[in-house]
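Colleague: Got a sequence here, can you build the structure:
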Amino acid sequence: MANNVSPLEEAALSGDTDRLYALIEEDPDMLNAVDAKPFVNTPLHIAASLKYLYFATEIMMLKPSFALKLNPQGFSPIHLAVKNGHSKLARRLVDMKKELVRVKGREGNTPLHFASQIGECDLLAYFLSACPDSILDVNARDETAVHIAVRNQQFDALGVLIGWLKGNTRKGAASLEKSILNSKDEEGNTILHLSALKGLSRSVLAEGHSRGPGP
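Modeller: Sure, this is the predicted structure:
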């Protein structure tokens, strides 16, 4: 390892939980020292990037606050898990703390926004089931996850999102659906406006709905 890599980072980079606990025995305040930094790559960030499921679980149990930390690039551990295609690890983090679906990272994007952008349909459905209120979240451009799906022409993801809205049976579901579908981004675009700008027809939105499961 390079000299500028700390022993804690070495343990995270190798997913070595035995080494982690040995380091904690030597310095019980070690994780608190990491947590004191406002923007930092915690061991949980490293584990989430490298798909070390069990190491990530161990760290999450020891220091739940790491899951809310943003690294210097503006990503939380669950953002990194989604970004790197580690869906099982992302699910594990959500199982341990459902509100992680709503963590806002770089440009205000949540994990739900990320999953919509890259078309991770199974994760979208999982996130919405775990944390239904995440559908309300907007990023720095006032975009919902539905805006993101349309903008990136992720029609299967769009289907999941609209299908969830249509199948939602919670109190206020009809009002929520109307609010999300008519929500405007910072440029005043609803998803219908965006569809028109991209040369998509209303039938594409209807087709997307037909693909999407309910909650």
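Colleague: Every contact and neighbour count from this point should use C-alpha atoms.
Modeller: Will do.
Colleague: Give me the next element, helix or strand, following the strand or helix carrying residue 55.
Modeller: Per DSSP states H and E, residue 55 falls inside helix 53-62. Next along the chain after helix 53-62, taking DSSP H and E as the criterion, comes helix 77-83.
Colleague: now for that next one, which elements pack on it?
Modeller: Packed against helix 77-83, as judged by 3 or more CA pairs under 8 Å, 6 or more residues apart in numbering; DSSP states H and E, are the following elements: helix 43-50, helix 87-96, helix 111-118.
Colleague: contacts for the longest one?
Modeller: Meaning helix 87-96. Residues from elsewhere that reach helix 87-96 (CA atoms under 8 Å, 6 or more residues apart in numbering): 48, 51-53, 56-57, 60, 78, 81-82, 100-101, 123, 126-127, 130.
Colleague: Next, the second sequence, to be compared with the first:
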Amino acid sequence: MERKLYDAAVQGNRLLLLNLLEEDALLLDRYISGRYPETPLHVASMLGHLEFVDEILARKPELAKELDSRNSSPLHLASAKGCLQVAKSLLQVNPDMCVVSDIDGRNPLHIAAMKGHLGLLRELVQVRPWAARLPMEQGETILHACVRCNQLEALKLLVERVSDHELVNSQNHDGNTILHLAIAAKQTETINFLISSTTIDVNCENEDGFRALDLLSQNQRDMEEKEIVESLQRMEATRAKDKPLSNRQLKAIRTKILLSAWNQPNANNGNKKRKDGKRLVNSNTKADWVERQRNTLMLVATVLAAMAFQAGVNPPSGVWQDNDDSGETNHTAGLSVFAYNYPPIYTAFLVCNTTGFLASLSIILLLISGLPLRRRFYMWVLMVVMWVAITGMALSYLACLVAFTPGDLSSSLITILGIAMLVWIGLMLILLLGHTIRLISWWLNK
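Modeller: This next block holds a predicted model:
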């Protein structure tokens, strides 16, 4: 039965499919419960059999998210073949398959761009535009893929629809931007488009210290390269190397740029070393570190916010349980005992606790806001706000200790707390100074 169903998928024979399902109503369910190299929907999507695909999706839409032996979904295969109508049917059932990556780290948008299927790419971008911003496992973006596959029209479409300054200037593992790749591949039209129609950084250096001008020959007999050099110089491009490279050296460097990262197996995408012995961290490792930092900040901020909220609505020493208008205490039920007994200290406690609470909420809000928090500056801001939140909670604790300590021990406690505060402030200043120096150094390097 499964062999007959496979043949029906190859032929796109919808009637044979219906006959097989009449004989065995659970035939398609086996492809959901079991692990098969591919499903009939994969085969029909790859071959563009629209009626067959629609019949399967009407009966078992869950098959749209099944992956084959290479982690490819039916949408991956339809994108590779340029089957626009099949892709539309699959997108109606499960549009989130746009963000699923295959074994090579490519989602359907990456594949459609590499193949130059503009209509299909336009449809995918319209459904899930942010999927185009997801990097591939080689650390390259969808724009790198367009340049490598010489798909200028796809590049123009993506620059118009989803690109921005950050995406256009993204670097792969070797620090190469799409301008480095275009020059290495001698794609004159692509180079002119990037210079004239995008915000490409013409002075960006790769990990070997080469800028765009360094990859171009100074031989005036090559008119195409001469025109490109003049265009780059009009954009204030400069060379990083004082000594011009020979034609043989240029050829070797260009070949290295074109072969690097793209043909490397996934297992080799870890940390690499430069010629000077310094260890480099690839974009995936950086992304993982940022993601861990985000998760840690979210967890700590949530805990601090819960602590501050609990201390605010249930203050230390509790609240009065009755009303007293006799003139001795004059308190009201539900109000804080702490505020009545120690008004100045309670005010300090309230300010510190509220500061910590609002700082924690600010971190949570920034992390869930969708802002591009992968940059060092944003992470630095989040860390500073986190320090404010932690300091606020620490000062709230100290205020409670001062208020609840008996009078005969208060002088010793104040001395100890004073020393502790000085140590705490010193530690915070050292951390702030260290992170600020790192941020300034990173800015200067950029």
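Colleague: mean deviation (superposed) between the helix holding residue 55 of the first structure and the second structure, please.
Modeller: Once the two are superposed, helix 53-62 of the first structure sits an average of 1.3 Å from its aligned residues in the second structure (mean CA distance after the TM-score superposition for the first structure).
Colleague: Tell me the gap between that helix and the middle of its chain.
Modeller: Mean-position distance between helix 53-62 of the first structure and its chain equals 18 Å (CA atoms, centre = their mean, to the nearest Å).
Colleague: What span of the second structure is that helix aligned with?
Modeller: Using TM-score structural alignment, helix 53-62 of the first structure corresponds to residues 50-59 of the second structure.
Colleague: At the geometric centre of the first structure, which residue sits there?
Modeller: Central residue check for the first structure by CA atoms, centre = their mean: the C-alpha nearest the mean position is that of residue 111, 1.5 Å away.
Colleague: nearest spatial neighbour of the counterpart of that residue in the second structure, skipping sequence neighbours?
Modeller: Counting by TM-score structural alignment, residue 111 of the first structure lines up with residue 108 in the second structure. Using CA to CA, 6 or more residues apart in numbering and skipping residues adjacent in sequence, the residue nearest residue 108 of the second structure is residue 76, 4.8 Å away.
Colleague: so what's the one you found up against?
Modeller: Residue 76 of the second structure makes contacts with 107, 108, 111, as judged by CA under 8 Å, 6+ apart.
Colleague: aligned partner of it in the first structure?
Modeller: Residue 76 of the second structure maps onto residue 79 in the first structure, by TM-score structural alignment.
Colleague: I'd like the distance from that match to residue 102 of the first structure, if you could.
Modeller: Distance from residue 79 of the first structure to residue 102 of the first structure, counting by CA to CA, to the nearest Å: 10 Å.
Colleague: tally of neighbours for the aligned residue in the second structure for residue 123 of the first structure?
Modeller: When the second structure is aligned by TM-score structural alignment, the residue opposite residue 123 of the first structure is residue 120. Counted with other CA atoms under 10 Å, the neighbours of residue 120 of the second structure add up to 25.
Colleague: And residue 44 of the first structure, by the same measure?
Modeller: 29.
Colleague: Wait, it touches residue 77, no?
Modeller: Yes. Counting by CA atoms under 8 Å, residue 77 is a contact partner of residue 44 of the first structure at 6.1 Å.
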